[in-house]
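Engineer: the following comprises the amino acid sequence and a computationally predicted model.
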Amino acid sequence: MKVDIVKVHEIWPQSHQSASPQSADLPVLDAWYAYRRTVPTIYLFEKQTEQHELIARLIESLAQTLDIFPRFVGTLETTTTSNSQQHEDGLQRTIVKWGSPSDRAVEFTEARTKSRIRSLLPPTTLNESAFLWDYSPSSLRTLFPAPCAHPPGIRIQITAFACGGFSLGIDFEHGLADGYTAGRFLEHWSAFYGHMFHGEDAVGQNPPSWQPKVFSDQLAGIDLREHGSALFEKAQALPTRSPYRRTLQPNGPTQRAETMYNYLLHIPATEVEHRLGELQSKSRLRLTDQVALIGFFWACLNRARSHAQRPPIDIHLANSFRWLLGGREGLLGSPFVVVMISPDAESNPANATDPINLAIRVTEALSQYDDNAMQAIAYDATFTDSPSSTFKPKGGDEHVEFSSVAHLGYDKFHLGPLSPSSYVPSSSIPNLFVLTEAVPNGHPVGNAWYKNGLNLFFNVTEDVFEAFSSDPALAECEVYQDV
């Protein structure tokens, strides 16, 4: 798809001119992921609108939003701590600086194309039937800002289509923008736009709460001379992925480069309800909705891999423990970790394809993470350097990279009366699975969180997809290719 760039804007917080320089240490766990970008997202709007007025309003409401997320125009730097108790030479730590000359404005790009938006939309937008769609031929790359060596923290591109519709590609590069924080940003931007130009209710009562010392303050209240060794042992026993530990099996096979293709699995609400009822009623442990679904998708993938003569693989599950640990709504910063979980195929090969067994393994792994576990991880991390922008992690076996953005508000993003027809996480990460709520379509079923159905976006090899699409558990899915 050919896209022409019309204009590039630099967007600053409205109060940027009067801002004073500030800096803060990143939580030591946030620093683990500071140079691992959030998956970009593209929203596709079919409805025609006046582009000039829309762009002006987007820019104005974006500047207003940045006022309450000022660190997103700030920059990350690596410093060396002094007087470290662990290392005489000190340790590398990451700080964020904002309100200073080093700030980077949000890059907002206007673009246009002669293509029609319909070709980029799923085969159906109704919540009526399950389908699998190979959307690899529908390249979305040109609907995002072009790659560059030193990108700012946020890059946005609005592309006008010949049919009158438009797309909004949003790429969070900033180290503070995990999936939860990015979702909060989109929620506030949508609310500001609606309030400023369409009389919608004002932004909610839970503005972003920046609390970078949420766990270091707790550690300060612990007698580390007495409890430090126990915390260290607990951290080592947890299946947490870190920059210095990338796999559950230290000598596992390294991941080889293969061509991955982009697919979408849509499951309507009635099918989600049926599947959850079946899995949860048969489990010996209480399974949350999302964990039950993770077990189901993981089992389908391992069955497909078996048919393709490939071994079952571990799952790496990105988790925010803000709610579990009583973090207030809007809390930014830690706690956020990636948990590595094995299907335990070594003891019994059937374990890898049993969705209930896999869901139970996920439940048991996540249940290890309480406030004491998070304190242990934070304590352990204080003994090693925080990764810098040039850090290259070593090793890494093949695994499922599973991320859920359900409940984070991505499906509720709208611009006044304009609602997207679809939204798509876009990434080429191997074996990436992203679970999202489908956008509202006027045909909700019930009042559950999945009332509009669910979408699973995933990247796998072609042979695995062929087997995946033939799975009896997905027999009701219609398969669309070369739409």
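Structural biologist: Perfect, thanks for sending it.
Engineer: every contact and neighbour count from this point should use C-alpha atoms.
Structural biologist: OK.
Engineer: skipping adjacent residues, who's closest to Gly169 in space?
Structural biologist: Setting aside the residues directly before and after it, Gly169 is nearest to Ile42 in space (C-alpha to C-alpha, 6 or more residues apart in numbering), at 4.2 Å.
Engineer: what's the helix or strand encompassing Tyr379 packed up against?
Structural biologist: Applying DSSP states H and E as the criterion places Tyr379 in helix 371-381. Under the contact criterion of 3 or more C-alpha pairs under 8 Å, 6 or more residues apart in numbering; DSSP states H and E, helix 371-381 touches helix 216-220, helix 224-237.
Engineer: give me the residues contacting that helix.
Structural biologist: With contacts defined as C-alpha atoms under 8 Å, 6 or more residues apart in numbering, helix 371-381 is touched by 28-29, 215-216, 218-219, 228, 231-232, 234-235, 325, 335.
Engineer: out of these, which is most surrounded?
Structural biologist: Highest neighbour count within the contacts of helix 371-381, by other C-alpha atoms under 10 Å: Val28, with 29 neighbours.
Engineer: could I get the full set of helices for the stretch 1-150 of the chain?
Structural biologist: Assigned by DSSP state H, counting those that start in this stretch, the helices in the stretch 1-150 of the chain fall at 51-66.
Engineer: can you map out the strands along it?
Structural biologist: 4-11, 22-25, 41-45, 75-80, 92-98, 106-112, 131-134 (DSSP state E, counting those that start in this stretch).
Engineer: this is the other structure I want to compare:
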Amino acid sequence: MKVDIVKVHEVWPRSHQNLSPQSANLPVVDAWYAYHRTVPTIYLFKQTNEQRELVAQIIESLSRTLDVFPRFVGVLEGTTHPDPKDQKQQVQRTIVKWGTSSDRAVEFTEARTKARIQSLLPPATLNKSSFMWDYSPISLRALFPTPCSQPPGIRIQTTTFACGGFSLGIDFEHGLADGYTAGRFLEHWSLIHGQLFHSGNGVLKNPPSWQPDIFNDQLADIDLHEQGPSLLERARTLPTRGPYRRTLHSNGSDIVSNFGPKKMYNYLLHIPAKEVGHKLAELQSKSSMRLTDQAALIGFFWACLNRARGYSKCLPIDLHLATSLRWLLGVRDGLLGSPFVVVMISPDADSAPTNSTDPINLAVRVTNTLNQYDDTAIHAIAYDASFTDSPSRTLMPKRGDEHMEFSSVAHLGYDKFSLGSLRPSFYFPSSSIPNLFVLTEAVPSGGVSGNTWYRNGLNLFFNVTEDVFESFASDPALAQCEVYQDL
């Protein structure tokens, strides 16, 4: 698909000229992920207003949204703090600075293509039936702005199609833009755009605010002289992935895996709400332990992947699960930032080969592992991290072993993004990370009833090799799925 760039804009907060120079320390666990980009997202809109007017409106509402998130034009820098163990030594820390000459505007690109948006949409109607779709050939890369050579930065591209529709590609490559914060940004942008240009009168119940010291303050309330040693021991027994520990194996050290680069293909599994409900009821009724909806679904998808890998003569793999632990610390909705961590979970295939393909066993393992993380565990992780350098942009950790990456953006508001009366027909996360699985809620559609969180159906976007997909698609557990492959 050929896309022509029309114009590139720099978008600043409306009040940027009035900003005074400011800086703040990132919480030490947030700094772990400061140089890991959030998966880019592209929204497809079938209908549009007059394009020039629409672009001007989008830029205006974006500028006003940045007034609420001024740190998103700021930059990350390294600094040093005294080592908690030895005040004569220094440890590396990460700060964000904004309101300075180093600020980076949001890069907003206008583009156009002679393609039609229908060619990028799924071949079946969402929430009517289950299907799997190989969308690798459609190549969405041209609909995203060119990656930034010197992040951090936010890049957005709107592309007009010959049919009159348009796409909006959003790339939050900024250390403050974890999935929760990016979701709040999209929510606020939708609200402001509706108020400015569509007579909207919505109000956010929990306006965003950034208070990075709140987590340090909680840690400061702990008697570290008495409890510090036990916190360090607790942190080191948890299966938490960090910048200096990338795998469960080899005593937690970074090992160089023997799996080489493989060509990954992009796939979508869509499951209608009714079938999601049936699958959850089946899994949860068979488990001796109470399973949350997401734990049950993760166990199911993980089992399907390991089964498919077995048919392709590949070994079962660990799960690395990105999970938010905000609720454990009583973080109110609207307060930006983490804590979120990546938890590593083994399928325990060494004990019994069937463990890795049993969805109930895997869901229970997910649940038991997450149950290890309470408020004390989070404080332990933060305390342990305070003795090591925060990673810099130049840190290149070893790759570790092959594993499944699972991330859910359900409940984060990605499915509710709109531009006033213009609502997307579909949205994609875009990434080529091997074995990445991203679970999203489908966009709302007419005729949907019920109040479950998955009432619009679920979309699972995943990247695997072609042979693994062929086995995945033929799994009896997914027998009801129609399979579509674009040529």
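Structural biologist: Noted; the coordinates are in hand. Everything numeric here is computed off the predicted structure, so don't read it as measured data.
Engineer: now do the contacts for the residue nearest to Gly169 of structure 1.
Structural biologist: Ile42 of structure 1 neighbours (C-alpha under 8 Å, 6+ apart): Leu143, Phe144, Ser167, Leu168, Gly169, Ile170, Tyr423, Val424, Pro425, Ser426.
Engineer: and stretch 441-454 of structure 1, what's buried?
Structural biologist: With burial defined by 16 or more other C-alpha atoms under 10 Å, the residues of stretch 441-454 of structure 1 counted as buried are Pro444, Val445, Tyr450, Lys451, Asn452, Gly453, Leu454.
Engineer: how about stretch 305-318 of structure 2?
Structural biologist: Leu305, Asn306, Arg307, Ala308, Arg309, Gly310, Ser312, Pro316, Ile317, Asp318.
Engineer: most widely separated two among those residues?
Structural biologist: By the measure C-alpha to C-alpha, Ser312 and Asp318 form the most distant pair in these, at 16.8 Å.
Engineer: before we move on, back to that, the helix holding Tyr379 of structure 1: average distance to aligned residues in structure 2?
Structural biologist: Taken over the aligned residues, the distance from helix 371-381 of structure 1 to structure 2 averages 0.3 Å (mean C-alpha distance after the TM-score superposition for structure 1).
Engineer: the helix or strand following that helix maps to which residues in structure 2?
Structural biologist: Where DSSP H and E defines the elements, the next helix or strand beyond helix 371-381 of structure 1 is strand 399-404. Per the alignment by TM-score structural alignment, strand 399-404 of structure 1 matches residues 403-408 in structure 2.
Engineer: next one: stretch 353-372 of structure 1
Structural biologist: By TM-score structural alignment, stretch 353-372 of structure 1 lines up with residues 357-376 in structure 2.
Engineer: before we move on, back to that, how about the helices and strands packed on helix 371-381 of structure 1 in CSV, adding distance to Ile117 of structure 1?
Structural biologist: Converted to CSV, those look like this (distance: least, C-alpha to C-alpha, whole Å):
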stretch, distance to Ile117 of structure 1
helix 216-220, 48
helix 224-237, 49
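Engineer: picking up where we left off before, mean per-residue distance, the match of strand 399-404 of structure 1 to structure 1?
Structural biologist: Here stretch 403-408 of structure 2, set against structure 1 after superposition, deviates by a mean of 0.4 Å using mean C-alpha distance after the TM-score superposition for structure 1.
Engineer: give me the contacts around that stretch.
Structural biologist: Contacts for stretch 403-408 of structure 2 (C-alpha under 8 Å, 6+ apart): 298, 302, 317-323, 434-440.
Engineer: same check, this time on stretch 146-158 of structure 2
Structural biologist: With C-alpha under 8 Å, 6+ apart as the criterion, stretch 146-158 of structure 2 contacts 55, 72-73, 75-76, 104-111, 143-145, 166-175.
Engineer: from those, which would you call buried?
Structural biologist: For the contacts of stretch 146-158 of structure 2, buried by 16+ other C-alpha under 10 Å: 72-73, 75-76, 104-111, 143-145, 166-175.
Engineer: next up, the contacts around the residue nearest to the spatial centre of structure 2.
Structural biologist: Among the residues of structure 2, the one closest to the centroid is Gly179, at 4.7 Å (C-alpha atoms, centre = their mean). Residues near Gly179 of structure 2 by C-alpha under 8 Å, 6+ apart: Thr38, Val409, Leu412.
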